[in-house]
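# Only the shape, not the letters, is given here:
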């Protein structure tokens, strides 16, 4: 994926996996992958330059200077009365940072620079002054570096891309246990811990003389009482019962059946 793939929407990308002797891949992945590539350049997410500057104001025919705390970030110059207003988000001005240094007309303008801000299709110029020549150099270097970074990141600096953080969910069951190998997590209960499926099948075949594969089992031996109820044989069953204080006599039970 390259810089041109960074955008606010999801896109489908073709998977291409390369490997060599020093770095090889284990999983043979193939197909497509759907994802969103977000780019957050440092110049868009962080303050590039901060400090106090003096802004020129015209009140009638009088020139007035007011002191502002300025922050260069994301292609704009944000101005506050005090640094504490940054946390309170009490921004009073923000200008696009198209700047130029003011010509050395007088000694008073030696530390000045102008910020050009397009408003309603017209260029509105704001004049700023640094406290010293050294401070002016710091601001000018920050401006030029900022412009260069924005030109390199291209469309990623047009608008700050936000990273959507998904709400926390209950972790899957396999993540709640102590991490072990995939074999132990997916193994099934078996008579022997290391007995494979092939060993189980072979043992079943030997126990059933091969009938395990046919889904048939040997017919169990017929019960000794079965001929008594099948109606096809005649049997004579005798049982002796001993009666106390009496002569022993046999009790004869005769079952008749038809052939």
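Happy to help now that I have it. Just so you know, these numbers come straight off a predicted model, no measurement behind them. Numbering: from 1, shown residues only.
# going forward, measure contacts and count neighbours with C-alpha atoms only.
Noted.
# Return the distance of the nearest residue to residue 213 once chain neighbours are set aside relative to residue 197.
Excluding its sequence neighbours, the residue lying closest to residue 213 (C-alpha to C-alpha, 6 or more residues apart in numbering) is residue 205, at 7.0 Å. Noted for residue 205: a distance of 13 Å to residue 197, by C-alpha to C-alpha, to the nearest Å.
# which one of the two has more residues nearby?
Neighbours per residue, other C-alpha atoms under 10 Å: of residue 205 and residue 197, the larger number sits with residue 205, 15 against 10.
# give the contact list for the more buried one.
211-213 (C-alpha atoms under 8 Å, 6 or more residues apart in numbering).
# Select from these every entry located in helices.
211-213 (DSSP state H).
# And the buried ones among those residues, selectable in PyMOL?
In PyMOL, this line selects whichever of the ones in helices among the contacts of residue 205 come out buried by 16 or more other C-alpha atoms under 10 Å:
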select buried, resi 212
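# Tell me the one of the ones in helices among the contacts of residue 205 nearest residue 39?
residue 213 (61.0 Å; C-alpha to C-alpha).
# picking that back up, let's have the ones in helices among the contacts of residue 205 in TSV, adding distance to residue 63.
Output for the ones in helices among the contacts of residue 205, formatted as TSV (distance: C-alpha to C-alpha, whole Å):
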residue	distance to residue 63
211	108
212	105
213	103
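# What is the nearest of the ones in helices among the contacts of residue 205 to residue 46?
residue 213 (71.4 Å).
# Relative to residue 198, how far out is that closest one?
13 Å.
# coming back round to it: go through the ones in helices among the contacts of residue 205 and say which is closest to residue 14.
Among the ones in helices among the contacts of residue 205, and counting by C-alpha to C-alpha, the member closest to residue 14 is residue 213, at 46.1 Å.
# ok, second structure coming up, stack it against the first:
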């Protein structure tokens, strides 16, 4: 039996994965800091500063996750990693982001008055997953909105997710000498990680606290949930930071985007096997019922009279029976190897498992499928398309760089950090 302070193998694997992310982020920060110091052009400095800010936010998220795990460990609140059936996660995509601007008439139509230009980008966050959009430079009074072509896709997202969108801007000026890294991260380190790993993490931050570079201000934010998901572009409220209202980009207080959600259980099979099926009251022995190949996914139980050879054949051949699984569906074991499914039209199907030990497995999966249908709401009823995510801009830059460029002249620390989390 595990003690109150003993980590399970699953938790150890999660900790190791998080440590790998922190190690990678430290290397990225070191390289970006050197790049920022070598930048000679404002656009380069802005891009490097944006990368540092994004890295800071990721580090904040990782440290917060470590603190939460440490608190859960201390209080004995562990996730049930041994449950037979887990709730379905989902992919969540954000695309077609557009932020309207509200200039004065003289600014936009007469091209007079406000002469400022801005650099703008957004951060998108769900838990420890944080993505940044492209940096839009030279946003001025001639533009009625700021549009981003980025497509961001989050994976393994629970149904109670909260997606945060943060808008950052910087007034483009000749003098770009403002510190780029918040100091509050340093204070969180000692309580979240081991001393050895904490010293390495703090050392990576030390140099960056003293570096100068452009400073982006958080000027607005929004929080979206499953209720905001839709297959079309919709308008959402944007909460504007009152402290930066006077000197920041003139926002309208709303933004548009397409938030699509696609539960994994729509495309991924949850369970499959042979079952004997009776569509009506049958006085014959269950062992005499016809055999079907059963597959549970997409909130339906598909039944074929013979097992199909491959997935292509499965897609081409119509199932002999389709039992809908939704909030009105009920499932109940009635005999050691038999369970009933009653659909929303009050039609009852009796199903016989060939192996008695599979009865609990089938009923658990179907009950969880019903719960998933309820949890995912409209995303379970209407399938939303998840577009392909935008390729990583970092990888594109590295592939396209020419010999002798600033990237080649900036050394990266290739040493591997081997700090370990405190167990």
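Yep, it's here. Since the structure is predicted, the reported quantities are computational estimates derived from the model, not experimental observations.
# Can you give the structural similarity as a TM-score?
Superposed pair, TM-score by TM-score structural alignment, normalised by the length of structure 1: 0.51. Supporting alignment: 158 aligned residues with a C-alpha RMSD of 3.5 Å.
# State the helix or strand in which the residue nearest to residue 213 of structure 1 lies.
Using DSSP states H and E, residue 205 of structure 1 maps to helix 197-207.
# Show me which of the ones in helices among the contacts of residue 205 of structure 1 is closest to residue 162 of structure 1.
The closest of these, once distances to residue 162 of structure 1 are taken by C-alpha to C-alpha, is residue 213, at 61.5 Å.
# Let me know the distance separating that closest one from residue 123 of structure 1.
Distance from residue 213 of structure 1 to residue 123 of structure 1, by C-alpha to C-alpha: 89 Å.
# got it, and residue 165 of structure 1?
Counting by C-alpha to C-alpha, the gap from residue 165 of structure 1 to residue 123 of structure 1 is 39 Å.
# Could you do residue 58 of structure 1 as well?
Counting by C-alpha to C-alpha, the gap from residue 58 of structure 1 to residue 123 of structure 1 is 17 Å.
# now do residue 176 of structure 1
61 Å.
# One more: residue 148 of structure 1?
22 Å.
# ok so, going back, pick out whichever of residue 165 and residue 123 of structure 1 has more residues nearby.
residue 123 (11 against 6).
# Which residue in structure 2 aligns with the more buried one?
Aligning on TM-score structural alignment places residue 123 of structure 1 opposite residue 346 in structure 2.
# What residue in structure 2 is paired with residue 40 of structure 1?
In structure 2, residue 40 of structure 1 lands on residue 262 (TM-score structural alignment).
# what sits up against whichever strand or helix holds its match?
Counting by DSSP H and E, the secondary-structure element that holds residue 262 of structure 2 is strand 254-263. If you take C-alpha under 8 Å, 6+ apart as the criterion, strand 254-263 of structure 2 is touched by 88-100, 226, 228-238, 376, 379-380, 383-386.
# got it, and stretch 333-340 of structure 2?
286, 331-332, 348-356, 359, 363.
# For it, measure first residue to last.
OK, stretch 333-340 of structure 2 end separation, C-alpha to C-alpha: 6 Å.
# which parts of that stretch are buried?
Buried residues in stretch 333-340 of structure 2 (16+ other C-alpha under 10 Å): 333, 337-340.
# Save those as TSV, and put in distance to residue 251 of structure 2 too.
Formatted as TSV, these follow (distance: C-alpha to C-alpha, whole Å):
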residue	distance to residue 251 of structure 2
333	58
337	63
338	61
339	58
340	57
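# In strands, which of these fall?
Secondary structure from DSSP state E places 333, 338-340 of the buried residues of stretch 333-340 of structure 2 in strands.
# Translate residue 393 of structure 2 into the numbering of structure 1.
For residue 393 of structure 2, no residue is aligned by TM-score structural alignment.
# need the contact list for residue 393 of structure 2.
No contacts exist for residue 393 of structure 2 under C-alpha under 8 Å, 6+ apart.
# What of residue 221 of structure 2?
Applying C-alpha under 8 Å, 6+ apart, the residues near residue 221 of structure 2 are 164-167, 238-241.
# I'd like the next helix or strand past the helix or strand where it lies.
Assigned by DSSP H and E, residue 221 of structure 2 belongs to strand 217-224. Later in the chain than strand 217-224 of structure 2, the nearest helix or strand by DSSP H and E is strand 234-237.
# List of residues touching that following strand?
222, 253-258.
# Which pair of those spans the longest distance?
253 and 258 (17.3 Å).
# Neighbour count for the two, which is higher?
residue 258 (20 against 16).
# if I look at residue 62 of structure 1, how far off is residue 111 of structure 1?
20 Å.
# Leaving out sequence neighbours, find the closest residue to the residue positioned nearest the centre of structure 2.
For structure 2, the residue nearest the mean C-alpha position is residue 154 (2.9 Å; C-alpha atoms, centre = their mean). Spatial nearest neighbour of residue 154 of structure 2, chain neighbours left out: residue 92 (5.0 Å); criterion: C-alpha to C-alpha, 6+ apart.
# isn't there a helix covering the one you found?
No - going by DSSP: H, G, I helix; E, B strand; the rest coil, the assignment for residue 92 of structure 2 is strand, not a helix.
# just the helices in structure 2 please.
So, for structure 2 - with DSSP H - the helices run 9-38, 42-75, 105-108, 184-189, 195-209, 264-267, 311-316, 358-376, 378-381, 393-400, 406-409.
# For residue 298 of structure 2, find the nearest of the ones you listed.
Using C-alpha to C-alpha, the helices of structure 2 put helix 264-267 closest to residue 298 of structure 2, at 3.8 Å.
# what's the average distance of that closest one to structure 1?
Its matched residues in structure 1 lie on average 2.1 Å from helix 264-267 of structure 2 after superposition (mean C-alpha distance after the TM-score superposition for structure 1).
# Same question for that helix: list its buried residues.
Buried residues in helix 264-267 of structure 2 (16+ other C-alpha under 10 Å): 264-266.
# Distance from it to the middle of the chain?
16 Å (C-alpha atoms, centre = their mean, to the nearest Å).
# Packing partners of it?
strand 90-100, strand 291-297 (3 or more C-alpha pairs under 8 Å, 6 or more residues apart in numbering; DSSP states H and E).
# which residues of structure 1 does the first one align to?
Under TM-score structural alignment, strand 90-100 of structure 2 corresponds to no residues of structure 1.
# now do the shortest one
Counting by TM-score structural alignment, strand 291-297 of structure 2 falls onto residues 67-73 of structure 1.
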